[in-house]
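A.B. asks: From the sequence below, what's the structure:
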Amino acid sequence: MNTRTWAAGAILAAAVIGWAGVSSAEDGELMRIGADAFGGGRAVDIDGAGIDDVAAGGGTVDLATDVSGSVHLLGRRVTVEGAVGGDLYAGGMEVRQRGAVAGDVTAMGYSIETGSIGGDLRVWGSSVIVGGPVAGYALLAGDEVRIDGVIAGDARIAARTLDFGPEARVEGVLTLLETDDTQLSVRDGIAARVEHRRISGMDEALDDLAPSPAALVWGFVRGVLVVTVLAALLAALLPGPLAGLRHRVLDQPLRSLWIGAMSVSVLIGGAVVAGLTLIGILAVPFLLLFAALLGFLGYVVGVYALGVSIVNRAGRGMPDGFGDRALAALAGALAAAVVALIPVLGWLFALGLALAGVGAMAIAWANPRFFAA
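C.D. replies: A predicted model of the protein is given here:
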């Protein structure tokens, strides 16, 4: 499978996702462009004559008719009942291919079952069943793999458990990829040539990629310095507004926290809605980028407020000058970085700081009021 094939699949997948947002209200409705069919929704049934290529996505997707071209399907449950004249690309929790496919089949999901295939087979899943003949090679990766058909070419399999039905056979070379925890066995008559290849070197490769202790320390120090410098610059350039934000975070932490959470949720939710309208899909990356930048700026504000609280409790009083503000920024950045090292709780603490900072900015800019008379 070449790069052009993957690119075509990606383009058709994007079309499926976009069309799903338009047609979700009319389940089963198809859009036809020439001989090609596109569909999306909670339940998509693809039927009709004279269809060439198909691209569809939804909760359940059922191809109930024969098509002459290639098929791209995405969904929670995908079923192919009709014959496919080209290639099949499918992804979902459950993928069932019952109609014959003249070309290649590429499928990814949790539970996958294939039928008759005139080309090559490539499958990644948890439960994989090869239920029909494969005219080309087979590349199978799964937790549980079962072969009931005849594979005319080579087969390369990586699995935890491997079973063969009574009619199963591999006419080419059967290569079993094994680890220290998996030992796969093949009964006599399945394949004339069986190769066992151990997957080794993975642990060593991961060890090589793991950062050294010096790199970890430098990363920690660098993160503290970046946040300190940004907070100090904000304190120097905008001392009054930053003092107001700090005051809101310290005096109204819970209000700042939940308004910040609502503000970020509105931005992310707005990006999703904009994407579903298709017209506003170009605004999605900008909305997400703005949400990320706002969250980081909120973290800087929250860190500065934390540092001011620490410095004040240490007896130095509220900052009154660039030196005091820089010291407060350093104290807050260091304290936040240390707490962030705690598993789970550290992440929640950092998230709380960011949301509280965002909430303080939202209160300052919009002054939202709820349940007001």
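
A.B. asks: going forward, measure contacts and count neighbours with C-alpha atoms only.
C.D. replies: Fine.

A.B. asks: hmm, who's touching stretch 58-70?
C.D. replies: When contacts are defined by C-alpha atoms under 8 Å, 6 or more residues apart in numbering, stretch 58-70 is touched by residues 20, 40-54, 73-88.

A.B. asks: before we go on, could you also do this sequence so I can check it against the first one:
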Amino acid sequence: MFRSILLLCATLIATPALADEVYRFGDDAYIAGDNVTLSGDAVDDAFVAGNTVVISAPVTGSAHAGGRSVSISAPVGQSLYAAGMNVNVSAPVGGDAQLLGDTVLVTAPISGDLRLGAQRAEITAPVGDDALIAAEHILLTEVIAGDASFATKSISFGENARIEGTLYLYADEPEAIEIPAHVVPADRIERHDADAFDPTADPDGGATAQPSSGGWASWLGSKVTAILILTAVATLIAALAPSFLMNLRERTLETPMRALWMGFLSISALAGSLFLFALTGYGILLVPASIVLAVLLGVAGYVIGTYILGVGVMSALSRPLPETLSERAIAAAIGAVSVTLLALIPVIGWIGVLAIAVVGAGALIIRWFAPGFYTEMR
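C.D. replies: Next up, the predicted model:
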């Protein structure tokens, strides 16, 4: 997931205004700009973003590329992650490939799994393992060694096309799509409605969305488990830093709107800083740090906000503020139950949960940095 987020962010920050900037750290290469080409000696991992992107230097590790037009013309030893309007893979990939674009062409072998999303997809080279492809139009002319999951409107096959495993076909009218016998026998084809396709599934064994099992018991069990985990984490923090958490609790309950505002500003600043870092060229190295810090602040805010909510509920019920570990555990449990129930409210519940996390993050920032507005300088 993190790699996908990083690739998406790199694609968004690749604007034509950037001059080409190349930075090599250890054996890895980072490059961003307008029309960028990674060439020369082999690198371990590559991170490339721009308008037009070409990777023509061998990558022994994994390659990450994002732009309007992306071309992979040198071998990638491990995994490939590429996104763009047009993506062309014309060199072998030693591991898995995850490709996203309007038109995606795969003209060189993929040794591992292929996961592809596009308007038009052409696979004219062998795939060494399983393939999961979602595209309106698919062309397959070579061999897929494992299972294949296709979500599509139309498929064309070449004479050498073959699927060694099971074909899982997803379409509005799956029975209307003809699959030649030389590609895969009829007894190894499973046809499903398009709505059953799950793009997040493992390519091995089909991509059919599985209905939830267990009914109410399973649903209730998952909620109870989530409550217990959240209670345990909040209680642990209260046990390790009781004074720190008490200070957060007092300040937040006194001025909840200030905590909400500071949390919103802090998370927005961390998430938005990736664009500013990217403009410096070399600052693209800090983009992952910005994302990680924003996520960590949000998670910490969620736990702290849950505990503060629990204390607030106890105060509203005329209960004394928690002083002992058992009382803090009760407050954490009340907060966890309250947040879980709040999340169940249709439409607006998630907004309330988000507000609690933002308030907790703001309380943390206020405690650490004590920011202020409209203060006089003397």
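
A.B. asks: before we move on, the earlier item: derive a PyMOL selection command for the buried subset of the contacts of stretch 58-70 of the first structure.
C.D. replies: Buried residues within those, by 16 or more other C-alpha atoms under 10 Å, are selected in PyMOL with:
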select buried, resi 20+40+41+42+43+44+45+46+47+51+52+53+54+73+74+75+76+77+78+79+80+81+82+83+84+85+86+87+88
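
A.B. asks: Filter the contacts of stretch 58-70 of the first structure down to the ones in helices?
C.D. replies: Here DSSP state H is the test, and the contacts of stretch 58-70 of the first structure give A20 as lying in helices.

A.B. asks: from the contacts of stretch 58-70 of the first structure, which ones fall inside strands?
C.D. replies: Secondary structure from DSSP state E places 40-46, 54, 73-80, 88 of the contacts of stretch 58-70 of the first structure in strands.

A.B. asks: contacting residues for the counterpart of A259 of the second structure in the first structure?
C.D. replies: For A259 of the second structure, the aligned residue in the first structure is S256 (criterion: TM-score structural alignment). Contacts of S256 of the first structure were listed using C-alpha under 8 Å, 6+ apart, and they are 248-249, 355-360, 363.

A.B. asks: How is S256 of the first structure assigned, secondary-structure-wise?
C.D. replies: At S256 of the first structure, secondary structure determined by DSSP: H, G, I helix; E, B strand; the rest coil is helix.

A.B. asks: distance of it from V71 of the first structure?
C.D. replies: Per C-alpha to C-alpha, to the nearest Å, S256 of the first structure is found 50 Å from V71 of the first structure.

A.B. asks: Nearest to L345 of the first structure among the contacts of S256 of the first structure?
C.D. replies: Checking the contacts of S256 of the first structure against L345 of the first structure by C-alpha to C-alpha gives L355 as the nearest, at 15.2 Å.

A.B. asks: Excluding covalently adjacent residues, which one is nearest to the closest one?
C.D. replies: G260 (4.5 Å; C-alpha to C-alpha, 6 or more residues apart in numbering).

A.B. asks: so where does the equivalent of I363 of the first structure over in the second structure fall, helix or strand?
C.D. replies: I363 of the first structure maps onto I366 in the second structure, with residues paired by TM-score structural alignment. I366 of the second structure belongs to helix 349-369 when assigned by DSSP states H and E.

A.B. asks: That helix: which residues count as buried?
C.D. replies: 349, 353-367.

A.B. asks: Would you mind getting the average deviation of it from the first structure?
C.D. replies: Taken over the aligned residues, the distance from helix 349-369 of the second structure to the first structure averages 2.6 Å (mean C-alpha distance after the TM-score superposition for the first structure).

A.B. asks: So which residues of the second structure form helices?
C.D. replies: Taking DSSP H as the test, the helices found in the second structure are 2-13, 215-240, 242-254, 256-279, 287-316, 325-343, 349-369.

A.B. asks: can you list those in CSV and add distance to T208 of the second structure?
C.D. replies: What follows is the helices of the second structure, written out as CSV (distance: least, C-alpha to C-alpha, whole Å):
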stretch, distance to T208 of the second structure
helix 2-13, 22
helix 215-240, 19
helix 242-254, 46
helix 256-279, 34
helix 287-316, 31
helix 325-343, 28
helix 349-369, 28
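
A.B. asks: Of all the ones you listed, which one is nearest A118 of the second structure?
C.D. replies: Of all these, helix 2-13 sits nearest to A118 of the second structure, with 15.4 Å by C-alpha to C-alpha.

A.B. asks: which helices and strands sit right next to that closest one?
C.D. replies: strand 46-55, strand 63-72, strand 80-89, helix 256-279 (3 or more C-alpha pairs under 8 Å, 6 or more residues apart in numbering; DSSP states H and E).

A.B. asks: Kindly recompute the last result at 6 Å.
C.D. replies: Using 3 or more C-alpha pairs under 6 Å, 6 or more residues apart in numbering; DSSP states H and E as the contact criterion, helix 2-13 of the second structure has no neighbours among helices and strands.

A.B. asks: Taking strand 63-72 as reference, get the angle to it.
C.D. replies: On the basis of axes from the mean of the first three to the mean of the last three C-alpha atoms, to 10 degrees, helix 2-13 of the second structure is oriented at 60 degrees to strand 63-72.

A.B. asks: Sort out which residues of helix 2-13 of the second structure are buried, please.
C.D. replies: Result for helix 2-13 of the second structure [16+ other C-alpha under 10 Å]: buried residues 6-11, 13.

A.B. asks: Stretch 305-316 of the second structure vs the first structure, average offset?
C.D. replies: Once fitted to the first structure, stretch 305-316 of the second structure is off its aligned match by 3.1 Å on average (mean C-alpha distance after the TM-score superposition for the first structure).

A.B. asks: got a list of contacts for the helix holding I366 of the second structure?
C.D. replies: Residues from elsewhere that reach helix 349-369 of the second structure (C-alpha atoms under 6 Å, 6 or more residues apart in numbering): 248, 252, 259-260, 262-264, 297, 301-302, 304-305, 342-343.

A.B. asks: Just give me the neighbour total for S79 of the second structure.
C.D. replies: A count of neighbours around S79 of the second structure, defined by other C-alpha atoms under 10 Å, yields 22.
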